[in-house]
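Asker: I need the structure of the sequence given here:
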Amino acid sequence: MTSLFCCGSIRPYRPQRLLHEDRFKAFMAWAEYPRDVPASSTDETEDTDKNRLTGASPPHVIQLVRQINYGPLESKRYFVPVEGKDNEFVELVEDDLIQANFKKLNSYKNFKCESHNRFFEVNVYEKDPVNQHHWRVNIARPSSSIDL
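Answerer: Model prediction:
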């Protein structure tokens, strides 16, 4: 079991209200210290149990990056909301995101712990997000193949 945050004194770093604010609030409410979650395993027998993205597609996935402030990364962990349960999340492995074609949105929140010199970044991933600004569904897909 590993704790998601180092302590209960993390504070928002340069806070802003974002489009996906409800998703961040739900995750942060669930992840409050002292939340212990089993660490991700690369053991193949456990990977099949952890693949929560097959079948029903969740609306989003949350990435939690933990690092020493201006230093090396300590962990990157991924969490998916449990269907039918408010403010419940389960941990995934990164390969599940790749297989299900989830992509990082440009929507994130940063948190900092002054006493432990830790920095946390919380990101949102969605399945096949649409880039509405450029009107292209997938940046790797040529615009000539999109019917307007």
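Asker: alpha carbons only for contacts and neighbour counts from here, please
Answerer: Will do.
Asker: show me the strands in this structure, by range?
Answerer: Taking DSSP state E as the criterion, the chain carries its strands at 2-3, 11-13, 36-37, 61-68, 73-81, 89-92, 102-113, 118-127.
Asker: which one of those strands lies closest to Ala29?
Answerer: Between Ala29 and the strands of the chain, the tightest spacing by Cα to Cα is seen for strand 89-92, at 10.7 Å.
Asker: circling back to that earlier point, out of the strands of the chain, flag the one nearest Trp30.
Answerer: strand 89-92 (7.5 Å).
Asker: and that closest one, what's buried?
Answerer: Neighbour counts over strand 89-92 (16 or more other Cα atoms under 10 Å) mark 89, 91-92 as buried.
Asker: now do the contacts for the closest residue to Lys50 other than its chain neighbours.
Answerer: Spatial nearest neighbour of Lys50, chain neighbours left out: Leu92 (5.7 Å); criterion: Cα to Cα, 6 or more residues apart in numbering. Residues counted as contacts of Leu92 (Cα atoms under 8 Å, 6 or more residues apart in numbering) are 40, 50-52, 77-80.
Asker: alongside the first, I'd like the structure of this one:
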Amino acid sequence: MSVLFCCEAIQPFRPKRLTHEDKFTSFMKWGNFPKASSTATTGGENDQESLDLAELEPPYAVQLVCQINYGPLESKRYFIPVEGKDEAFVEVSEEDLVKANFQKLNSYKNFRCEAHNKFFELNLYQKDPVNLHHWRANLARPAGSIDL
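Answerer: Model (predicted):
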């Protein structure tokens, strides 16, 4: 078990209202200090404790990046919302998100703790996101394979 945030004094850094604001708000409400979490997927020998993201079908995932302000990265952790559990979010591994085909959205929030000189970044991931701004659904797909 490890604590998500260093203390209660974290503040938004250059806050903006986003389209996915409710997802960030629910994660921050759940993750208030002194919330601790352990990874739900263990892999290896204890596969019975492993979560199947295809079975759970989470609508999104949140990446929590912690680093020293203008310094080295301390951790990258991933969380999915789970209904019907006593917790609103469960920690999963990066491998689980890759297997479930989650991709990073261009939606993030930053937080800072001046007391501990820490910086926190929250990023959103979704399964098979479609960028409505661009005419191609997936930039990895070659333009020659698209019938117009």
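Asker: just give me the closest of the contacts of Leu92 of structure 1 to Arg11 of structure 1.
Answerer: Nearest to Arg11 of structure 1 among the contacts of Leu92 of structure 1, with distances taken as Cα to Cα, is Arg77, at 19.4 Å.
Asker: so what's Glu114 of structure 2 up against?
Answerer: Contacts for Glu114 of structure 2 (Cα under 8 Å, 6+ apart) come out as 9-10.
Asker: what separation do you get for Gly84 of structure 1 and Ser75 of structure 1?
Answerer: 28 Å (Cα to Cα, to the nearest Å).
Asker: those two: which has the busier surroundings?
Answerer: Ser75 (12 against 7; other Cα atoms under 10 Å).
Asker: okay, now the closest residue to the more buried one other than its chain neighbours: neighbour count?
Answerer: Spatial nearest neighbour of Ser75 of structure 1, excluding adjacent residues (Cα to Cα, 6+ apart): Arg66 at 5.2 Å. Arg66 of structure 1: 22 surrounding residues under other Cα under 10 Å.
Asker: now swap in Phe120 of structure 1 and tell me
Answerer: Per other Cα under 10 Å, the neighbour tally for Phe120 of structure 1 reads 26.
Asker: ok, it - contacts?
Answerer: Counting by Cα under 8 Å, 6+ apart, Phe120 of structure 1 has contacts 64-67, 110-112.
Asker: any chance of the contacts of Leu92 of structure 1 in CSV, plus distance to Val137 of structure 1?
Answerer: As requested, the contacts of Leu92 of structure 1 are exported to CSV (distance: Cα to Cα, whole Å):
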residue, distance to Val137 of structure 1
Ser40, 31
Lys50, 29
Asn51, 26
Arg52, 25
Arg77, 27
Tyr78, 24
Phe79, 25
Val80, 23
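Asker: now these in CSV, with neighbour count and distance to Tyr125 of structure 1?
Answerer: CSV is the format used below for the contacts of Leu92 of structure 1 (neighbours: other Cα atoms under 10 Å; distance: Cα to Cα, whole Å):
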residue, neighbour count, distance to Tyr125 of structure 1
Ser40, 18, 18
Lys50, 16, 17
Asn51, 18, 16
Arg52, 22, 14
Arg77, 17, 12
Tyr78, 22, 9
Phe79, 21, 10
Val80, 20, 10
